[in-house]
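Enquirer: predicted structure and sequence below. I'll ask about it afterward.
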Amino acid sequence: MFEELQDVERRYEELAYRMTTPEAMADAAEYGRLTRDYKELTPLVTAYRSYRKLSREIAEEEQFLRNPESDPAFTDMVQQELCENRANLEAEEQNIKRLLLPKDANDEKNIIMEIRAGAGGDEAALFAHSLFRMYSMYAARRGWTCSPISMNETELGGLKEGVFSIEGAGVYSRLKFESGVHRVQRVPETETQGRIHTSTVTVAVMPEAEEVELAIDPKDLRIDTFRASGAGGQHINKTSSAIRVTYLPTGMVVECQDQRSQRENKERALQVLRSRLLQQKQAAYDEAYNARRQSQVGTGDRSEKIRTYNFPQDRVTDHRIALTLRNLQDVLDGNLDRVIDPLILADQEEKLKQRQEETT
């Protein structure tokens, strides 16, 4: 491990030097690549240097304590610092191991997210809209851009189906664990008996596919136009700006009507189609959190839940890692890091465990 870290540090120092050369500064693309690589290596190199510093301090403290002529009063203080440094060294070593885990090639990509009402009728649609609001607010907190692609809303203000993109740094790395069945337990506003209802919403998260990653033969597409429906401005219902794209080999259908022109709707629909097809193509990349869309969302059955939002008990529970949090509204208002950070840590711990088993 430490030979690998030494190589990483040398690479890091080389990048730092190359970023200062006139050649790199004159080439915007090359300078951008160097900057990205340097930024990516910074946490690992920082952790490695902290580890070496702690190791040196521990060696000096142990040598001091071995000296029989050491000042007894000073010895107690050194002994305490030694215990703290040993604990910090162990924590830093675990941090380094996590940072050395292979990166998911999709982590820095933007995403296409799909939210669909599952079991529960109107109540499920209302909660689907709440989840869309939660992800929109989370995106705003992190400085990301959330853009609707296709939103099929209900008369009560719910969301039967919503497709939208989120763009920004590291979007997929943080939201990829949201795929699955989300269950809500609460008393609907229309419930006169005060009974708690259980409804579900399915969420799929797909890394955005670039055209170069997945070429689609135009002959495999059927593109239809129709008039958009719903609220949205004067262009709604007056022009055939909405687009329906059918991928003939599989029958997959994507609709987009939320953009203002037929061209924009076509581009967004093809963007979603490419991401769905790439999702299926990359199904094997992560078995723990299967990236294939159908496997992600399941059927919407209540028993397939990954997370429960229980309003009467004011709690959110993620069943994959047995995490329970209070202050449900805080999570729904976009403070999703409370859930995502533990999920990322649990994923890293599982990968570390698998790696250790492979090496023993």
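Expert: Yes, it's here.

Enquirer: from here on, just use CA atoms for contacts and neighbour counts.
Expert: Fine.

Enquirer: and the closest residue to residue 152 other than its chain neighbours, what does it touch?
Expert: With CA to CA, 6 or more residues apart in numbering as the measure, residue 161 is the residue that lies nearest to residue 152, at 5.2 Å, once sequence neighbours are left out. Applying CA atoms under 8 Å, 6 or more residues apart in numbering to residue 161 gives the contacts 114, 115, 116, 117, 128, 150, 151, 152, 153.

Enquirer: which stretches of the chain form strands?
Expert: 111-117, 145-153, 159-167, 180-186, 197-207, 221-226, 242-247, 252-256, 305-310, 315-318, 323-326 (DSSP state E).

Enquirer: as JSON lines, those with distance to residue 18 would be great.
Expert: Formatted as JSON lines, the strands of the chain follow (distance: least, CA to CA, whole Å):
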{"stretch": "strand 111-117", "distance to residue 18": "32"}
{"stretch": "strand 145-153", "distance to residue 18": "32"}
{"stretch": "strand 159-167", "distance to residue 18": "30"}
{"stretch": "strand 180-186", "distance to residue 18": "44"}
{"stretch": "strand 197-207", "distance to residue 18": "32"}
{"stretch": "strand 221-226", "distance to residue 18": "46"}
{"stretch": "strand 242-247", "distance to residue 18": "46"}
{"stretch": "strand 252-256", "distance to residue 18": "45"}
{"stretch": "strand 305-310", "distance to residue 18": "46"}
{"stretch": "strand 315-318", "distance to residue 18": "45"}
{"stretch": "strand 323-326", "distance to residue 18": "45"}
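
Enquirer: nearest to residue 284, of those strands?
Expert: The closest approach between residue 284 and any of the strands of the chain, judged by CA to CA, belongs to strand 197-207 at 13.9 Å.

Enquirer: in addition, the following structure is provided for comparison:
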Amino acid sequence: MHPSLRAKIESISERQEELGEMICDPEVVSDKARFLGLSREHAELTPVALEFAKFIELERQREEARELLEDPDMREVAQSELRELDESIAASGAELLRLLTPKDPNDDKNVILEIRAGAGGDEAGLFVADLWRMYGRFAERRGWSIDQVEFSENSAGGFKEISGRVQGRGVYAQLKFERGVHRVQRVPATESQGRIHTSTATVAVMPEAEEVDIQLDPADLEFEFMRSSGAGGQHVNTTDSAVRVTHKPTGLAVRCDQEKSQVKNRELAVQRLRSKMLEAEIERADAERAASRREQIGTGERSEKIRTYNYPQDRITDHRVSLTRHNLPGFMDGDIEDVLAALRSEDEAARMAELAS
């Protein structure tokens, strides 16, 4: 283990021990706010301290085994024990790295999921509908809910774009690697000669930002009010309920016409504007971190084709982790967990390598 990393872990262990004594102090216990804060910090540091204690004990046992190498009668036993201890020490060191790897502060947030048709005309719009259903089925499997759905249909029964709010436990942690360009290769239903077409759709996964995440100066916001363009009958044509909000310093804009109430649409538009701004911050941080890696799984920028769905070959390929699997119908029915797990593991490994270096 690198000396600087060991020094950091030793400091954490000392702090954990100090906190353990502090939360037993009657004076601290009587101060509820302070007690809760210190208890929370103690709980966060305890896994690292316990693993480091295990690591130190394994090192002690290894030193004892090395001493036995001097005894000819015990050498064979000591060599076998040393091999096992070396493996255990390596595993414990890896676990310490994992525990120290910074967690994404947005992982527990709900998300705003947006899918837009790219190249491919009507077929791209049908692919958008397929992806939306795929994520919807995956959300059902996880016990999540999707609401605040807005969409713009195309003439072929697909969508030019569709968006919604996904709520549940660890939604962003699961879906954040889906952002980017998805590519489909298949024969469209309207293709009479059986030719394979390639179409694309862009997926955006934005953590739902709260006011504490992104603070907006009202003076920087410009609101426009217009008639809704969605379904809704006569009410839509007679009420300026749709709202478009623009953040003047950045030019980011969001339009919302989901609700009949202009006030509600204004609130939702500002909420989504915050989420877009938080997403931009995350993408900048991702790009900076990726630039410092020798090897990277991808920056997550939307210009990347992250995955290909090949229908004739019944194949899904995720280009970031060079992972290929079959059973495309099952995948499109929401059975995507194994690919998401591979992406999470790759990202965690990259973060750990960055920490170790």
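Expert: Perfect, I can see it now. These numbers come from a predicted model, not from an experiment.

Enquirer: superposed on the first structure, what's the mean shift for stretch 122-137 of the second structure?
Expert: Superposed on the first structure, stretch 122-137 of the second structure shows a mean distance of 2.0 Å to its aligned residues (mean CA distance after the TM-score superposition for the first structure).

Enquirer: measure how far that stretch is from the centre of its chain, please.
Expert: For stretch 122-137 of the second structure, the distance between its averaged C-alpha position and the chain's averaged C-alpha position is 21 Å (CA atoms, centre = their mean, to the nearest Å).

Enquirer: contacts only, for the residue lying closest to residue 326 of the first structure once chain neighbours are set aside.
Expert: Nearest residue to residue 326 of the first structure in three dimensions, chain neighbours excluded: residue 315, at 4.5 Å (CA to CA, 6+ apart). Shown here is residue 315 of the first structure, whose contacts under the criterion CA under 8 Å, 6+ apart are 309, 324, 325, 326, 327, 328.

Enquirer: most neighbours among these, which one?
Expert: Within the contacts of residue 315 of the first structure, most neighbours by other CA atoms under 10 Å means residue 309, with 25 neighbours.

Enquirer: could you pull out the helices in the first structure for me?
Expert: Residue ranges of the helices in the first structure, as given by DSSP state H, are 2-18, 22-26, 28-66, 72-99, 121-141, 171-175, 262-281, 293-297, 328-332, 337-359.

Enquirer: want to try JSON lines for the contacts of residue 315 of the first structure, with distance to residue 181 of the first structure as columns?
Expert: Rendered in JSON lines, the data for these read as follows (distance: CA to CA, whole Å):
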{"residue": "309", "distance to residue 181 of the first structure": "11"}
{"residue": "324", "distance to residue 181 of the first structure": "17"}
{"residue": "325", "distance to residue 181 of the first structure": "18"}
{"residue": "326", "distance to residue 181 of the first structure": "20"}
{"residue": "327", "distance to residue 181 of the first structure": "21"}
{"residue": "328", "distance to residue 181 of the first structure": "17"}
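
Enquirer: out of those, which are shared with the second structure?
Expert: Mapped onto the second structure and checked by both residues aligned by TM-score structural alignment, their matches' CA atoms under 8 Å, the contacts of residue 315 of the first structure keep the contacts 309, 324, 325, 326, 327, 328.

Enquirer: burial check on residue 172 of the second structure, number of neighbours?
Expert: Using other CA under 10 Å, residue 172 of the second structure has 25 neighbouring residues.

Enquirer: who touches stretch 243-253 of the first structure?
Expert: For stretch 243-253 of the first structure, the external contacting residues (CA under 8 Å, 6+ apart) are 220-226, 254-257, 262, 265-266, 269-270.

Enquirer: let's see 6 Å
Expert: Identification of contacts with stretch 243-253 of the first structure by CA atoms under 6 Å, 6 or more residues apart in numbering yields 220, 221, 222, 223, 224, 225, 254, 255, 256, 265, 266.

Enquirer: tell me the buried residues in that stretch?
Expert: In terms of neighbour count (16 or more other CA atoms under 10 Å), stretch 243-253 of the first structure has its buried residues at 243, 244, 245, 246, 247, 253.

Enquirer: before we move on, what about stretch 95-114 of the first structure?
Expert: 95-99, 106-114.

Enquirer: now for residue 322 of the second structure, how many residues are close by?
Expert: Here the neighbour count serves as a burial measure; for residue 322 of the second structure (other CA under 10 Å) it reads 9.

Enquirer: identify the residues contacting it.
Expert: When contacts are counted by CA under 6 Å, 6+ apart, residue 322 of the second structure touches no other residue.

Enquirer: ok, it to residue 55 of the second structure distance?
Expert: 34 Å (CA to CA, to the nearest Å).

Enquirer: next one: residue 12 of the second structure
Expert: For residue 12 of the second structure, the distance to residue 55 of the second structure equals 14 Å [CA to CA].

Enquirer: likewise for residue 194 of the second structure?
Expert: To residue 55 of the second structure, residue 194 of the second structure is 62 Å away according to CA to CA.

Enquirer: these two: which has the busier surroundings?
Expert: Between residue 194 of the second structure and residue 55, counted using other CA under 10 Å, residue 55 has the larger neighbour count: 19 against 11.

Enquirer: the first structure: which residue goes with that one?
Expert: Pairing criterion TM-score structural alignment: the partner of residue 55 of the second structure within the first structure is identified as residue 51.
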